[in-house]
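In: What follows is a predicted structure for the sequence shown.
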Amino acid sequence: MAAPRDSDSPHELDFALAAKLLDAQPFTRLVGARLTEFGDGAATIEVDIRPELHQQNGFLHGGVLSYAADNALTFAGGAVLGAAVLTGGFSIQYVRPSTGRILIARAQVMHGGRRQAVVRCDLSTADEEGTEKLCALAQGTILSVTQG
């Protein structure tokens, strides 16, 4: 995420601004990710699964899952802490190979303070019928980088 302008309060982050901040990342545009939900300490990022994002065995590459987790965690944290946040660190556990039509990364703040938030992210894939399968879990710490 980017730091808010001087005229912005750190908590003035709505869906439109959050979506604009995500789209400002060149890698986001390369992967084709989009923000589909944002607010109340939560964020959801979706990526259409296409062959260019697969690894050698035909599954979605773990780097794409990590990218989606990192951004969903950070945006969920930003929903609580404001736009000026960075990922302090996160871990991810892959629970099954990722196949399907869409990757869905749903993050929720589990604990938020003034300067940091602990966030969990469930990563699922959805098939053509919309049936979801959990493929990874992530947890991270999101840090406020505002001065003061």
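Out: Alright, I've got the coordinates.
In: Please count neighbours and contacts with C-alpha atoms only from this point.
Out: Will do.
In: Could you name the helices and strands sitting against the longest helix seen in the chain?
Out: What stands out as the longest helix in the chain, according to DSSP state H, is helix 62-81. On a contact count with 3 or more C-alpha pairs under 8 Å, 6 or more residues apart in numbering; DSSP states H and E, helix 62-81 meets strand 33-39, strand 42-48, strand 85-94, strand 102-112, strand 116-126, strand 132-144.
In: Could you give me the buried positions within that helix?
Out: For helix 62-81, the neighbour count (16 or more other C-alpha atoms under 10 Å) marks 62, 64-81 as buried.
In: Run the chain-centre distance for that helix.
Out: Here helix 62-81 is found 3 Å from its chain centre; the criterion is C-alpha atoms, centre = their mean, to the nearest Å.
In: again with stretch 33-51
Out: Centroid separation between stretch 33-51 and its chain, computed with C-alpha atoms, centre = their mean, is 6 Å.
In: try it against this one:
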Amino acid sequence: MPTVEPLDLLHLGHRVLAAQPFSLLIGATLEAFSPGMAVLRIPIREELLQQNGFVHGGVLSYAADNVLTFAGGTVLGPGVLTSGYKINYLRPAVGESLIARGTVVHAGRRQAVCRCDVFAVDGQGNETLCATAQGTIVATGAGPEVREGGPS
């Protein structure tokens, strides 16, 4: 992958996220995106909760999957998909937002192994680890179709 300036990479990441209708639906934003790492934030709102008032596990899973793929894409190029991932739910997520931080553990030419921690953030900015995940991201050889618009 050619060297990309950090601001250009973040702008590309915003465009890719904006091209994902589900990401827009849940209000995900890409807060950081640089070689080997990505950070995604999701505001917690009532529609994302399960019956006990905790953030639904599917939302935590989405956050992990997406940030793993974004992190892997920084080393493999923009045409990537998640081949598989494992997530461990550690405690219920409650607070004002979720933050998922992903990093590349190891990368080859065609795949990257990445890890992610998902935190619930309260009103004072305190973070509680709620889930951790590891996944394999594979290069598809094609770049994503990205439309203009959305967050930038």
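Out: It's in. Computed from a prediction, not measured in an experiment: that's the story for all the values here.
In: picking that back up, export the helices and strands packed on helix 62-81 of structure 1 as CSV, with columns for distance to Asp14 of structure 1.
Out: Shown next, in CSV, are the helices and strands packed on helix 62-81 of structure 1 (distance: least, C-alpha to C-alpha, whole Å):
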stretch, distance to Asp14 of structure 1
strand 33-39, 7
strand 42-48, 11
strand 85-94, 15
strand 102-112, 16
strand 116-126, 18
strand 132-144, 17
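In: Those into TSV, with extra columns for mean neighbour count and distance to Gln25 of structure 1?
Out: Shown next, in TSV, are the helices and strands packed on helix 62-81 of structure 1 (neighbours: other C-alpha atoms under 10 Å; distance: least, C-alpha to C-alpha, whole Å):
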stretch	mean neighbour count	distance to Gln25 of structure 1
strand 33-39	20	10
strand 42-48	23	14
strand 85-94	17	14
strand 102-112	24	17
strand 116-126	24	20
strand 132-144	21	18
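In: Go through the ones you listed and name the closest to Lys20 of structure 1.
Out: strand 33-39 (9.1 Å; C-alpha to C-alpha).
In: Can you tell me how far the alignment partner in structure 2 of Leu30 of structure 1 is from Arg41 of structure 2?
Out: Residue pairing (TM-score structural alignment): Leu30 of structure 1 is matched to Leu25 of structure 2. Using C-alpha to C-alpha, to the nearest Å, one gets 13 Å for the distance from Leu25 of structure 2 to Arg41 of structure 2.
In: thought Pro43 of structure 2 was touching Leu98?
Out: Yes: look at Pro43 of structure 2 against Leu98 with C-alpha atoms under 8 Å: they come within range, at 6.4 Å.
In: nearest residue to the spatially most central residue of structure 2 other than its sequence neighbours?
Out: For structure 2, Val67 is the residue whose C-alpha lies nearest the centre (C-alpha atoms, centre = their mean; 2.0 Å). Leaving aside its chain neighbours, Val67 of structure 2 sits nearest to Gly102 (5.5 Å; criterion: C-alpha to C-alpha, 6 or more residues apart in numbering).
In: which residue in structure 1 lines up with that neighbour?
Out: Gly102 of structure 2 maps onto Ala107 in structure 1, by TM-score structural alignment.
In: so how far is Gln56 of structure 1 from that match?
Out: The gap separating Ala107 of structure 1 from Gln56 of structure 1 is 28 Å, by C-alpha to C-alpha.
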